[in-house]
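A.B. asks: sequence first, then the predicted structure:
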Amino acid sequence: MPYNWLLYALLVAGCLLLLTGCGNGTRVESDGDAFYRGTDDTGAEVVVTERPHRIVSLGRGMDEILLGIAPPEQIAGLTSTVDDPGISCMTEEARAVSVKLKDRSPERVAALDPDLVLAIDGIPKELVDSLRDLGIPVFVSRTPNNLEDIFARIETVGRLIGQEENAAARIAEKRALLADVERRVGDIPEEERPIVVAFAFSGVFGRKDGLFDDMCRRASLRNGVAMAGLTATTAVSMEQVVALNPDVFLLPTWSTEGKTTEEFREKLCRDPLFIHVKAVQENHLYVVPDRYRYNTSQNAADAVYALARAVYPERFADEK
């Protein structure tokens, strides 16, 4: 092989090796100076010198992952929303952790003496930088776009905190649940799958190629607003929703302003814009709790199950 081509091949191989570590990181067993060394989802290097025993989470999805794979004594703090049953799937488990952060200032987080902080990409960069300046390892995780992203996130957290076996067990449990949904509804042809439009109290949600879109796909449903073209940068009008003539409307359940599902249902049914839509005419107005629909932890698999069971109850008749 000519020298130039050999050099090129070595460079490509080196780049690929670096890329395979991005966002996941590796447990270091041989160099003796670190328990974990890798890069987070922003490309920042993360080095954890020894197995963490005072972990702080700065995101509800991370809260639930930690509660699912780590003992409470390994967790120094979670976010305050993990106690809210309207948006959290693990309020009972969260009771075992006494500190719940509402104030996420650098001073408040540092006061917990963490040896690892798990953050999400919505956390201000200034907070992350401040914690790192204090010598605290911070791993920033990108918001998952699908269930596979979530499973990869759980694997990474498992390696970060030395709970690989628990992480693998949790993933296997949720994959089994998804396989059960697939067994029940996976045979439904694409063109026969109901068109579903999900509402938040502020409007429709479920952008194309986002996590809820993947949930719908796995539940053998068609996500209406994705079909209409909703993306992170492109809005969808209510007229576009009506034009789809959706089979099902999913109603919101969680509000910080005291709004209720029943009030939303009544307003929707009275709205002249929707009175001829199939979902309203056939009263296919279903409720799947927002703690599932907005979930970014292992419990997103339960959202798939809940969606499928709400729309196809006859295929879950054997379930109590």
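C.D. replies: That came through, no problem.
A.B. asks: could you use CA atoms for every contact and neighbour count after this?
C.D. replies: OK.
A.B. asks: max-length helix in the chain?
C.D. replies: helix 164-185 (DSSP state H).
A.B. asks: would you state the strands of the stretch 201-320 of the chain in chain order?
C.D. replies: For the stretch 201-320 of the chain, applying DSSP state E, counting those that start in this stretch gives strands covering 203-205, 222-223, 248-251, 285-287.
A.B. asks: closest one to Val185 among these?
C.D. replies: Closest to Val185 of those, according to CA to CA: strand 222-223, at 12.9 Å.
A.B. asks: report the distance from the closest one to the chain centre.
C.D. replies: Offset of strand 222-223 from its chain centre (CA atoms, centre = their mean, to the nearest Å): 18 Å.
A.B. asks: also this one, for the comparison:
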Amino acid sequence: MDVPEEPSRIISLSPAVTETLFMLGMGDRVVGVDSWSYRPREALKVRRVGSYATLNTNVVRELSPDLVLTTTGVQRPLIDQLKAAKVPVFPVPIPSTVFELISGVALVGGLVGKYEEGAKLAEGLHSRLVELSRLRFSTPVRAYIEIDLGGPTVPAFFSHITSALHLLNVHNVYGNVKQAYLYGVKVADFPLFDVSDVFRTDPDVVIYEFKRKQPSGEEVKELVRSRGWDKLRAVREGRLVVLPADTLAHHGPSFLDNLRECLVKVMDSLGSPSPSP
């Protein structure tokens, strides 16, 4: 597909890509986004063209984009839909490592003609990652990580989350599974993951990302009760790290800020000194 040198009417179907476009100074050229794009806050003013997995092609045609940026994975049917409608589309791969997350930022910069800006943004993120890696634990911390994406979703080896935490010497207990994610609900083409398997792994810390931005104390208690996590050594000893929605799941430029937030909470749970602001 021919990509315009400097597209002037862009639709983004990825929250990570949307955030990247705004950070590249291209926000005024973004005419449509998916319903999950809220970073930065200015993105909330942009017209919604669908959800992460569905698309209103009538709205897309009305907006007359000269470039639609998607991800891969579950958005492959959307790519086919856009191609069938003769809409220019380019899929930005979902990162399987934190390094691919950073290179993806540079890729978006190149696609929209912001070569220098994309390179500088990626270099800045790399520098942040190096700084964070200096705070890594001296001995490995074994972690169970789960994200509520409408059902239990557990990062495995091919996830930017596993990769990023490993740099901090936080080892995902499912980091040796050849998938991006394990699913505790039925997902086509994937085996059903038994969330009770966490008891077998006996992690040092449990990291749980809620579906809501501000989970209540009652919600945390109900989670522990319903899963029987009070029998987990990590939870019993106060090492349950609770994160708001879209902290680690997000794979845009602000992920490194979110990673630091997670690191601080893990350090606090283990009684380690937190890094200075």
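C.D. replies: Arrived safely, thanks for sending. Because the structure is a prediction, the values reported are computed rather than measured.
A.B. asks: just to revisit the earlier point, just the strands of the stretch 201-320 of the first structure: most buried one?
C.D. replies: Of all the strands of the stretch 201-320 of the first structure, strand 222-223 carries the top mean neighbour count, a mean of 26, counting by mean count of other CA atoms under 10 Å.
A.B. asks: does Ile75 of the first structure really touch Pro52, like I thought?
C.D. replies: No. The criterion here is CA atoms under 8 Å, and Ile75 of the first structure misses it with Pro52 at 9.0 Å.
A.B. asks: which one of these two has more residues nearby?
C.D. replies: Shown here are Ile75 of the first structure and Pro52; by other CA atoms under 10 Å, Ile75 has more neighbours (23 against 18).
A.B. asks: measure the more buried one to Gly68 of the first structure for me?
C.D. replies: 12 Å (CA to CA, to the nearest Å).
A.B. asks: any shared contact partners between the two?
C.D. replies: The contact sets of Ile75 of the first structure and Gly68 do not overlap (CA atoms under 8 Å, 6 or more residues apart in numbering).
A.B. asks: picking that back up, to Val181 of the first structure, which of the strands of the stretch 201-320 of the first structure lies closest?
C.D. replies: With distances scored as CA to CA, the stretch of these nearest to Val181 of the first structure is strand 222-223 (15.4 Å).
A.B. asks: what span of the second structure lines up against the closest one?
C.D. replies: The aligned range for strand 222-223 of the first structure in the second structure is 171-172, by TM-score structural alignment.
A.B. asks: same check, this time on stretch 161-172 of the first structure
C.D. replies: Alignment of stretch 161-172 of the first structure against the second structure: residues 112-123, by TM-score structural alignment.
A.B. asks: check stretch 51-65 of the first structure too.
C.D. replies: With TM-score structural alignment as the criterion, stretch 51-65 of the first structure aligns to 6-20.
A.B. asks: run the chain-centre distance for that stretch.
C.D. replies: With CA atoms, centre = their mean, you get 16 Å for stretch 6-20 of the second structure.
A.B. asks: also stretch 10-17 of the first structure?
C.D. replies: Put simply, stretch 10-17 of the first structure sits 31 Å off its chain's centre (CA atoms, centre = their mean).
A.B. asks: and it, which stretch of the second structure?
C.D. replies: Under TM-score structural alignment, there's no match for stretch 10-17 of the first structure.
A.B. asks: quick one: map Val242 of the second structure onto the first structure.
C.D. replies: Looks like Val242 of the second structure aligns to Val287 there (TM-score structural alignment).
A.B. asks: for its match, give me its contacts.
C.D. replies: Neighbours of Val287 of the first structure in contact, by CA under 8 Å, 6+ apart: 250-253, 310.
A.B. asks: do that again at 10 Å, thanks
C.D. replies: By CA atoms under 10 Å, 6 or more residues apart in numbering, Val287 of the first structure lies in contact with 198, 249-253, 261, 306-307, 310-311.
A.B. asks: tell me which of those residues fall in helices.
C.D. replies: 261, 306-307, 310-311.
A.B. asks: so which of those wins on neighbours?
C.D. replies: So for these (other CA under 10 Å), the most neighbours sit at Leu307, 27 neighbours.
A.B. asks: and that one, what's its match in the second structure?
C.D. replies: Aligned partner of Leu307 of the first structure by TM-score structural alignment: Cys262.
A.B. asks: excluding its backbone neighbours, what's nearest its match?
C.D. replies: Leu243 (7.3 Å; CA to CA, 6 or more residues apart in numbering).
A.B. asks: okay then, goodbye and thanks.
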